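Q: just need the structure, nothing else, for what follows:
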Amino acid sequence: MRLLDTTTFELRNGDQNSFCQEGYAILSHRWIDTCCINKNSATEEAESINSMFKWYREARLCITYLADVTRDVELPITSPRVFNRASSEERSEWFFRGWTLQELLALQEMQFYDMDWTYMGTKREMAVTLARVTRIDARYLSGAENFRDACIAVKMSWMALRKTTREEDMAYSMLGIFGITMTPQYGEGQGAFMRLQETLMATYLFDESLFAWQMPDLSSDSQHGVRKDKWAPSEWGLLAASPEWFKDSGDIEMAPHESVTRSFAMTPQGLKAPIRRTLYTGEIMALEGVFGILWISFVGTIFGGIGFLYLKHKLNKKAKEDFAFALNCYRRDSDGKLANVEIYLRPTSVDKVRYRYRKNPPSLVAKRIRCNELGIRFKSATDLGEGVVLQPRPGF
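A: Coordinates of the predicted model:
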């Protein structure tokens, strides 16, 4: 870690723990690591990216310099306009950069200054104003609650309107926010955000809000290199292509005592997920061994056989129908009650109905459809058995 001694103006190198004992201040601004990181060293670059959140969190003070804002003394600090650019009615660019989000969240002692270094206020004093500008609940900004208590979808929604110069940094700048580490691989492009989501999936086993996103519009898929001969508009997998797709997920909640833990894992084909249909646990019994024989014997050989085949046909047809999959995350309905968020799946490959499915469950491969919407319904999240949800990759 490198720090500038404000007494001697000497550049000091050392371990962060030693600097923490003395105490240090840190600067936040819209330019990133121009002077702080030696990018010629892959080791230093990786260590710095994974340590940056800690640098801010353990600082005594963060000085935030808004280079495009002029403080209007006639405006109260409760007005979001205090953060407007001097040349327009838009918010300061600081609020639209990816790396500055973790700086805003990391620590409470933050002071804002305008382009002339005029003092504007502290993060605590301006928490309500900052909440209106960033869409981050004031409770997290004031320190009343730990922002880490927010679910994945909510944290992603905070990044949705932000940009980074390099595509990979959209993922890397969120590592500290989620409390995870990744090895930076510049050049992987969209793959960085996919890796981030796979890491979150393996780390936050109870939090299925990772899948609670919506496409901004039906052309969103084409912006990420998806081949039209394989994926129709509004079709996708379980993992989003960009944080932008979480823009409207800021109201997603997790249950206080979530008891259902389901397994999701990436495979070469897509995500292995508990999506198998419940229809195989009930009606299928009528086709199994003794039940099928008794049915045919009781009804009669001809009519029983016809009924037997009809039920198989009905189940095979039902197995190919679109269906809703309830996640273990929630939204408030019109009465303020928590209801499960659900997404929609369409089977692309299903085993035909045959005997003894309870011992050998049918395979199910599906796509996510209607990706521009999320539903809510009072339906508990249960483990339905494994299937695969296809996941597009760039160039598919």
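Q: contacts and neighbour counts: CA atoms only from here.
A: Noted.
Q: buried sites along the top strand by length along the chain?
A: If you go by DSSP state E, the chain has its longest strand at strand 338-350. Across strand 338-350, burial judged by 16 or more other Cα atoms under 10 Å covers 338-347, 350.
Q: any chance of those residues in JSON lines, with distance to Phe178 too?
A: Output for the buried residues of strand 338-350, formatted as JSON lines (distance: Cα to Cα, whole Å):
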{"residue": "Leu338", "distance to Phe178": "25"}
{"residue": "Ala339", "distance to Phe178": "25"}
{"residue": "Asn340", "distance to Phe178": "23"}
{"residue": "Val341", "distance to Phe178": "22"}
{"residue": "Glu342", "distance to Phe178": "24"}
{"residue": "Ile343", "distance to Phe178": "24"}
{"residue": "Tyr344", "distance to Phe178": "27"}
{"residue": "Leu345", "distance to Phe178": "28"}
{"residue": "Arg346", "distance to Phe178": "31"}
{"residue": "Pro347", "distance to Phe178": "33"}
{"residue": "Val350", "distance to Phe178": "36"}
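Q: structure for this one too, so we can compare:
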Amino acid sequence: MRLINTTSHKLEEFFDRPVPPYAILSHRWQVCEATLQNYRSSQGEDGPGIGKVINFCKFAKTQSPSHRYVWIDTCCINKQNSMELMEAINSMYTWYENAQTCFVYLRDLPPKEEVHKKERRDAFCNSEWFHRGWTLQELLAPSRVIFCDRDWKVYDSRVQLAKQIEGITGIAKPFLDGTYQPRRASVAMRMSWASKRYTTKPEDKAYCLLGLFDVNMPLLYGEQKRAFMRFQEEILKHSDDESIFAWTANYTQWGMLAPSPEAFQGSEDIVNFKLAPEQRMPFQMTNKGLRFPSASDTYAKDNVDPSTGEPMGYDDHVVELGCFFGRIKGMTGQHSDALEMWEDGPITIRLKRIGPTWQRVECDNLGQGQNSARRVRRNGSYFGRGVQRIYFIEQPLL
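A: I've put the predicted structure just below:
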């Protein structure tokens, strides 16, 4: 890890020795930013974007505690080295977690001397920083986040602004004020936090979420939207959270994996539920599509062929997922009311047989199953009921 000494303004490397305490800068990139190469060549004195680095060093030294070292993404990573860039992106969430403080520099937030209090509050709410993909981890990962205005004056902290930030981002207050760790949220809930954010490169819609989902994977710039599909496959390798399938999009038929983060808009209240271990059979991507074992109930859709009058249920199934619609914003599966909400009915999706495989149909809708009250096991998990099957669900290519 490279850090900048706030006194000498020099870059120091900590590749084979312990990393000292440091502060970190979160900011929106401008046209001219200091890269590793031009920062080294400028000797930390002059050049494109150097002013922002120097100003941050001076600011960080005046804060309490005073920071001897700082990290800035633009000039502390050698982006000309693809291996180093990949390692940095896979490590970045941890770097933000380990920072003493993350200072958010909002260049579109005017100082209080220039505008009225309401105008300043509106400028904060409308800041472009809240709409970018990469800034999501910068908001959530650090234990301490401080927002600064254009003149490097402290505006307020994430904890103090938690209710306001909830209204801006849709991220529930408990995940902002330290009540819950962000990774405790369901997959669908975390995806919803990114669903309205944008990135310059399509691949970064997936890459900017790696740390939030505790996923590591190679970066393949050029794969475009395929990156998000690969990202979901990586999540399935270590998570049995079925809310990853609780998305909606305007498709008459599709696979089980969402086509983009935008499909999770409206999933901010979906909660994953604890099912019995044997009900959490592994998912697996095969040459016939995703192997999807139904973890809960499966039942035939009560459809009739209008031409013959014969039942069509064999090829048309409704499958319950191991998640439900929460009635309390920001709740997790450990909430005391989770059982009651689960028993109101789990989320359902509809599958239709297409030849030897299946596909999800009516993808613009999530259903809700029947009351799912069931006996409790000694270990606190729940018995299943109904018929359970294994489906091979074809995943269309993007």
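Q: about what we covered before: hmm, who's touching the longest strand of the first structure?
A: Contact partners of strand 338-350 of the first structure, identified using Cα atoms under 8 Å, 6 or more residues apart in numbering, comprise 212, 319-333, 362-371, 373-381.
Q: same check, this time on stretch 110-120 of the first structure
A: Outside stretch 110-120 of the first structure, the residues that touch it by Cα under 8 Å, 6+ apart are 61-71, 77, 104, 121-124.
Q: okay, and it goes to which residues in the second structure?
A: Residues 145-155 of the second structure are where stretch 110-120 of the first structure aligns, with TM-score structural alignment as the criterion.
Q: could you tell me the end-to-end distance of that stretch?
A: Between the opening and closing residues of stretch 145-155 of the second structure there is a gap of 11 Å (Cα to Cα, to the nearest Å).
Q: which ones are touching the aligned residue in the second structure for Trp245 of the first structure?
A: Here Trp245 of the first structure is matched to Ala263 in the second structure, going by TM-score structural alignment. Taking Cα under 8 Å, 6+ apart as the criterion, Ala263 of the second structure is in contact with 195, 247-249.
Q: out of the residues you listed, who's nearest Asn90 of the second structure?
A: Asn90 of the second structure lies nearest to Ser195 out of these, by Cα to Cα, at 20.6 Å.
Q: can you flag the buried ones in the contacts of strand 338-350 of the first structure?
A: The buried subset of the contacts of strand 338-350 of the first structure - by 16+ other Cα under 10 Å - is 212, 319-320, 322-331, 362, 364-371, 373, 376, 381.
Q: equivalent range in the first structure for the strand or helix carrying Asn55 of the second structure?
A: Counting by DSSP states H and E, the element that carries Asn55 of the second structure is helix 50-62. Mapped onto the first structure using TM-score structural alignment, helix 50-62 of the second structure covers no residues at all.
Q: helix/strand/coil for Glu12 of the second structure?
A: strand (DSSP: H, G, I helix; E, B strand; the rest coil).
Q: surely Ala23 of the second structure and Val70 touch.
A: Yes: between Ala23 of the second structure and Val70 a contact is recorded at 4.7 Å, counting by Cα atoms under 8 Å.
Q: tell me, what's touching these two both at once?
A: Ala60.
Q: all helices of the first structure, in order?
A: 16-22, 42-57, 99-106, 127-134, 138-142, 152-159, 169-172, 175-178, 191-203, 289-299, 301-319 (DSSP state H).
Q: in stretch 132-140 of the first structure, what counts as buried?
A: Across stretch 132-140 of the first structure, burial judged by 16+ other Cα under 10 Å covers 133-138, 140.
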